[in-house]
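Asker: mind folding the following:
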Amino acid sequence: MKCLSDYLWQSLVPLIFFSFIWILYRFIDKENEVEAIKKEHVEMELKFLKSQINPHVLFNNLNTIYSYSLEKPNEVPEMILMLSDNLKHVLYESNSKTISLEKEIQFIDNYMKFQILRTEGTKQVHYKKDIDTYNHQIAPLLLITIIENAFKHSTLYSDVSIFIKVEKDTLECICENDYKKERVSTTDFRIGLQNLEKRLELIYKDDYEFKINKGEKFKVYLKLNLLY
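Answerer: This is a model prediction of the structure:
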């Protein structure tokens, strides 16, 4: 009986040990497979959400150039150069997970120049920046959604205010515009900001604050931790 017991003990212990190791490796492989699928899904969703932004912004810029080619052709060459920079940003630079804050702000600056020209005589545009350093990275095409929304849904002969501040590794973007309250419930009004919120949740998780205030003016507030 003692020999049988020793034999069983010597046989079962390695078997149990290696069985445990095999199960552990299978579990790790399964976890890695699940994580890879989740990562792929997130990347696909981000690409889809960004694809809904890009054509909208560029379409407005092309409309502006077209109208100036008829009315003020001397200003068109500079506008084409600005559009070229924006195309480069959207088609190539924005494919990265993050880009330099400087490039993103330059993209916003060009867009604002187009909007100021396009809305001349119909809207008062107030654009202000307070940036302590550009030495940061940011997810591309986040701010443009808020700014585009402010112009798209503001009423005629009204004010649009945009303020971007970067201080101590924190970015704040505040957009305010006059709006028609009855349009807030429409799908077209909400879809851009809903897409933005999905992107923020996927990319920044708990390192952002996003608020929409529907008071006398439509106000959107975004706060990002640039060290996420």
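
Asker: switch to C-alpha atoms for all contacts and neighbour counts from now on
Answerer: Noted.

Asker: neighbours of the residue nearest to Glu148 when sequence neighbours are not counted, how many?
Answerer: Leaving aside its sequence neighbours, Glu148 sits nearest to Val57 (Cα to Cα, 6 or more residues apart in numbering; 7.4 Å). The local packing of Val57 (other Cα atoms under 10 Å) involves 17 other residues.

Asker: how about the helix or strand harbouring Val57: buried residues?
Answerer: Using DSSP states H and E, Val57 sits within helix 54-71. Within helix 54-71, the residues that count as buried by 16 or more other Cα atoms under 10 Å are Asn54, Val57, Leu58, Asn60, Asn61, Thr64, Ile65, Tyr68.

Asker: run this one through as well so I can compare:
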Amino acid sequence: MALNKKNIPQWLVHALLWLTISSLLFFPFLSGARTIPNNLLLKLFLAIVIFYLNYYYLVTKLLLKDRLWAYIALSVLLLLGAGLFSSIALHSLPPGGVPRRGGGMRPPREDDFWAFRYSMLTMSTTFVFAVPYIFGTMVKVYTEWQKNEDLRKLVEKEKIQSELNFLKTQINPHFLFNSLNTIYSLSVKKSADTSEAIINLSELMRYMLYEADKKLVPLAKELEYIKSYVALQRLRLANSENVTLKISGEEKGKVIPPLLFISFIENAFKYGTDYNGKSDVKINLSIRNESIQLYVKNIIGSFKAKSNSSGVGLENVKNRLNYLYPDAHVLNIIDDGKTYTVDLTLNLKNHELHNH
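Answerer: Purely as a prediction, here's the structure:
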């Protein structure tokens, strides 16, 4: 799994860091045309060693493992030790004595040794060692956080995609089962519409095979699918006078995830039909510039399945809506015991599909 997020190359960050520190250290000598002291080069080398010891080991093994106090203690000891080593081993008193406060030079005294060592310890620890050390900690923590965040988003995206594929595979067998029941009922009655129903079903299955596996399909194709499905259901019903499908608005140029509306429509036909095959189903699809509204209303027939299996399709589409349009849809379902109403609005503006 490759992360496609573009980040600043780490080598460039490190190069800029050491270029900045080197410039600050060497500028006073280069600007005055003086020779760079060897102890300054050694100090820079020691700072680099400490930096990468912290960057690759202490931060990784302690700080990022929630061992904060152990990290702080070792960091303080390391910085103080580096400063003390730098002060004692890499520095000596300047030749000619020590500068006087009022000007001129005076011979070094015994107590100048520790005063000079202390001043060098403070300067080395605070600037040469501590500043890049702290900066390195910040860079490493941010880098690891960004890496984990990118990985988390990638895993979440793949998880959502897998769940969406699973949801669609649940929808397809459910639809096929209902459609075959429709054709069976027509064949039992030896209806002349049986062949037309088979053709309709083949067109519907073609759509599901070649379009439903896509993330997005043209809205026009999805509407044709819904029209074919309603036509197939009308053939099954003994009385379909009260079955209406109204589509208004311009679908050109709009796209939508496939099979997003069909579960609501399936549910309407399933529970809006009585024992005599009489149905009352109203389906309105309103297409606007920035939104699509689906309104489905059906009477609740004289029988209703008591098992929970009938709600599988609706739960699936609710989950898909939460995944695909988390902040860009409004779904209202009303069941008053006599009628069942679904009012769904999708906001097509200012949102990004999660499975993109």
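
Asker: helices of the first structure, residue ranges please.
Answerer: Applying DSSP state H to the first structure gives helices spanning 2-51, 54-71, 76-91, 101-118, 143-153, 187-203.

Asker: please identify the buried residues of the third one?
Answerer: Along helix 76-91 of the first structure, the positions that meet the burial threshold by neighbour count (16+ other Cα under 10 Å) are Val76, Met79, Met82, Leu83, Asn86, Leu87, His89, Val90.

Asker: apart from its chain neighbours, what residue comes closest to the spatially most central residue of the first structure?
Answerer: By Cα atoms, centre = their mean, the first structure has its centre lying nearest to Leu142, at 2.9 Å. Among residues not flanking Leu142 of the first structure along the chain, Leu196 sits closest, at 6.7 Å (Cα to Cα, 6+ apart).

Asker: what do we get in the second structure for the one you found?
Answerer: Matched by TM-score structural alignment, Leu196 of the first structure corresponds to Val317 in the second structure.

Asker: what's the counterpart of Ile23 of the first structure in the second structure?
Answerer: Counting by TM-score structural alignment, the partner of Ile23 of the first structure is Val141.

Asker: coming back round to it: just how off-centre is the helix holding Val57 of the first structure within its chain?
Answerer: Taking Cα atoms, centre = their mean, to the nearest Å, the mean C-alpha location of helix 54-71 of the first structure is offset from the chain mean by 22 Å.

Asker: list the helices and strands it packs on?
Answerer: helix 76-91, helix 101-118 (3 or more Cα pairs under 8 Å, 6 or more residues apart in numbering; DSSP states H and E).

Asker: what's the match for Thr64 of the first structure in the second structure?
Answerer: Checking TM-score structural alignment: Thr64 of the first structure goes with Thr182.

Asker: what residue of the first structure matches up with Val281 of the second structure?
Answerer: Using TM-score structural alignment, Val281 of the second structure sits opposite Val160 in the first structure.

Asker: do the same with Tyr229 of the second structure
Answerer: In the first structure, Tyr229 of the second structure lands on Tyr111 (TM-score structural alignment).

Asker: what number of residues lie near its match?
Answerer: 21.

Asker: same check on the one 3 residues further on?
Answerer: Residue crowding around Phe114 of the first structure was assessed by other Cα under 10 Å; the count is 21.
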